[in-house]
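K.L.:
structure for the following, please:
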Amino acid sequence: MDVLVTCLVAALAVLVVVVVLLVARARRRATARPGGLPPTGRSARGGAAESPRGGPLRLTPGDRVRIRNREYAVSATIRLVEGDWSWVQHLLDDDSGTRHRLSVEDGLELELVLWTAEPGATVTPGAPTIELGGRRYTWAETGQARYTATGETDLPSTGTMRYHDYQSGGAARLSFEAYGEESWRVARGDLLDPADLTIRPTPEAR
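P.N.:
Here you go, the predicted structure:
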């Protein structure tokens, strides 16, 4: 009887730990955004959620977007799934030669991050904090997802992607991504308000 009680107590303790971890992760995703992004991508000033394409999650290669004061063409879309969580990354081209991407996570709130590649960065992930460009970033999360790519990428159409995410202050982000067996791709990100993004309709959508 004592053995049974001990086993039940141990199982309950494990269950409590799992629930706490899941709740903590959900809260981290929700509170990582600086106070004021309205839920489900509904911006007080309109913007991405009211786009003619139905929102940034539905962007496809060939679409055009305006982020703040710069125009981009969507050259590719990468859709990622990790467990019951999914997100999208749109590769952007602005004719500058610099690699940009827009990540879109539609969770408790719509999270949009504009990423700019840092090909010359020599830092690697794993440490609790990382210094880059005079800014200190703190570890936020690590994981591995499966992806499906469409459009102009240098990737297989499907595969796996490992990542480490860091953040600094309310809006600054730092990411490390490795697709398949490749080395880390480093990028710095800037958290956007949905109103920062305007989607240009394609001729077919007008």
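K.L.:
switch to C-alpha atoms for all contacts and neighbour counts from now on
P.N.:
Noted.
K.L.:
next one: Val9 from Thr160, what distance?
P.N.:
Distance, Val9 to Thr160, by Cα to Cα, to the nearest Å: 37 Å.
K.L.:
hang on, I meant Asp93
P.N.:
Note on Asp93: its distance to Thr160, by Cα to Cα, is 24 Å.
K.L.:
and if you look at Glu177?
P.N.:
Glu177 is 10 Å from Thr160, by Cα to Cα.
K.L.:
can you give me the strands for this structure?
P.N.:
Ranges of strands in the chain, per DSSP state E, are 64-67, 70-82, 85-93, 100-106, 110-117, 129-132, 135-151, 158-168, 172-179, 185-192, 197-200.
K.L.:
to compare with the earlier structure, here is another sequence to fold:
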Amino acid sequence: MARGNPAETISEKPLTNVLIVVLILVVIAAVAFVVLRGRQGKPNARVDPLADYPEVYDPHKIGVGDIITYAGIDHVVRGTITLDEEGYIWREHLLDGSTGRRWLTVEDDEGELEMTLWMRREGTNLVPNGDVVLDDKVHRKIESGTAKFTAEGTTGTAPSGSMEYADYATADKTGLIAFEKWARGQSWEVSTGRAVTRSELTVIHSGPPE
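P.N.:
Got it, this is the predicted structure:
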């Protein structure tokens, strides 16, 4: 039997090995391409945007940009005024919703949380002198004074300054009137209020809890 050329047989083996390696690399590249393309085409899973927010809000951390729901209506906090009367601090927040604007006062009175919603009353011509009659109810002064304030966002006041106030209430405390003057020479702003409980409001803070 005739034998082939030994040199030709030896040279064919390296060539075969190279082809096998190239084929393996091509297969790996193809698989990687398919996997990466599949990942890119798959939409990202949706996540809960409120997952990092607490279910129980902190009334003292309400601020500009927060969403407050009251009586089924959402309001945006447009501005916040922080008031200081000789170390006693309270805040007033301007809420803007589909039914108009109102103010929310948040304060601690001897350790008890007090929150009140206020609506401006135009054209009453009332001033805080003696008893005040509004909506056929007699209101008597319960406190008055002056305070320093700073404002952020939209409030309609100066960025800072001093203000005067006088608070009135009916005998059963169901009727509330607030008189406020934010600058010298300014007429009194009159608002009527209603006390609200913490559970009546739902608050979504504009940023994650600190």
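K.L.:
so how many other residues sit close to Phe179 of structure 2?
P.N.:
By other Cα atoms under 10 Å, 19 other residues sit near Phe179 of structure 2.
K.L.:
the one 3 residues further on too?
P.N.:
Residue crowding around Trp182 of structure 2 was assessed by other Cα under 10 Å; the count is 22.
K.L.:
and for Pro159 of structure 2?
P.N.:
Neighbourhood size, Pro159 of structure 2 [other Cα under 10 Å]: 13.
K.L.:
right, and Gly143 of structure 1 touches Thr160 too?
P.N.:
No: between Gly143 of structure 1 and Thr160 there is no contact under Cα atoms under 8 Å: 10.6 Å.
K.L.:
circling back to that earlier point, looking at the strands of structure 1, which is nearest to Val17 of structure 1?
P.N.:
strand 135-151 (17.6 Å; Cα to Cα).
K.L.:
structure 1: which residue goes with Val203 of structure 2?
P.N.:
Mapped onto structure 1 by TM-score structural alignment, Val203 of structure 2 lines up with Ile199.
K.L.:
name the nearest residue to that match, ignoring sequence neighbours.
P.N.:
Val65 (4.5 Å; Cα to Cα, 6 or more residues apart in numbering).
K.L.:
aligned partner of that neighbour in structure 2?
P.N.:
By TM-score structural alignment, Val65 of structure 1 lines up with Ile68.
K.L.:
repeat for Glu152 of structure 1
P.N.:
Residue pairing (TM-score structural alignment): Glu152 of structure 1 is matched to Thr154 of structure 2.
K.L.:
measure that match to His139 of structure 2 for me?
P.N.:
Look at Thr154 of structure 2 and His139 of structure 2: by Cα to Cα, they are 30 Å apart.
K.L.:
the two: who's more crowded?
P.N.:
Neighbour count, other Cα under 10 Å: between Thr154 of structure 2 and His139, His139 has more, with 21 against 17.
K.L.:
map the more buried one across to structure 1 for me.
P.N.:
His139 of structure 2 maps onto Tyr137 in structure 1, by TM-score structural alignment.
K.L.:
ok, now which ones touch that match?
P.N.:
Tyr137 of structure 1 is in contact with 129-131, 166-168, 173-174, counting by Cα atoms under 8 Å, 6 or more residues apart in numbering.
K.L.:
of these - the most surrounded one?
P.N.:
Neighbour counts for the contacts of Tyr137 of structure 1 (other Cα under 10 Å) peak at Leu174, which has 26 neighbours.
K.L.:
pretty sure that residue sits against Glu141.
P.N.:
No: with contacts counted by Cα under 8 Å, Leu174 of structure 1 stays clear of Glu141, the gap being 11.0 Å.
K.L.:
touching both of the two, which residues are there?
P.N.:
With Cα under 8 Å, 6+ apart as the test, Leu174 of structure 1 and Glu141 both reach 165-166.
K.L.:
ok now do the residue lying closest to Thr150 of structure 2 once chain neighbours are set aside, which residues does it touch?
P.N.:
Using Cα to Cα, 6+ apart and skipping residues adjacent in sequence, the residue nearest Thr150 of structure 2 is Ser160, 4.2 Å away. Taking Cα under 8 Å, 6+ apart, we find Ser160 of structure 2 in contact with 148-151.
K.L.:
point to the residue nearest the middle of structure 2.
P.N.:
Asp66 (1.9 Å; Cα atoms, centre = their mean).
K.L.:
leaving out the residues flanking it, which one is nearest to the counterpart of Glu180 of structure 2 in structure 1?
P.N.:
Aligning on TM-score structural alignment places Glu180 of structure 2 opposite Glu177 in structure 1. Computed as Cα to Cα, 6+ apart, the closest residue to Glu177 of structure 1 that is not its neighbour in sequence is Tyr163, at 4.5 Å.
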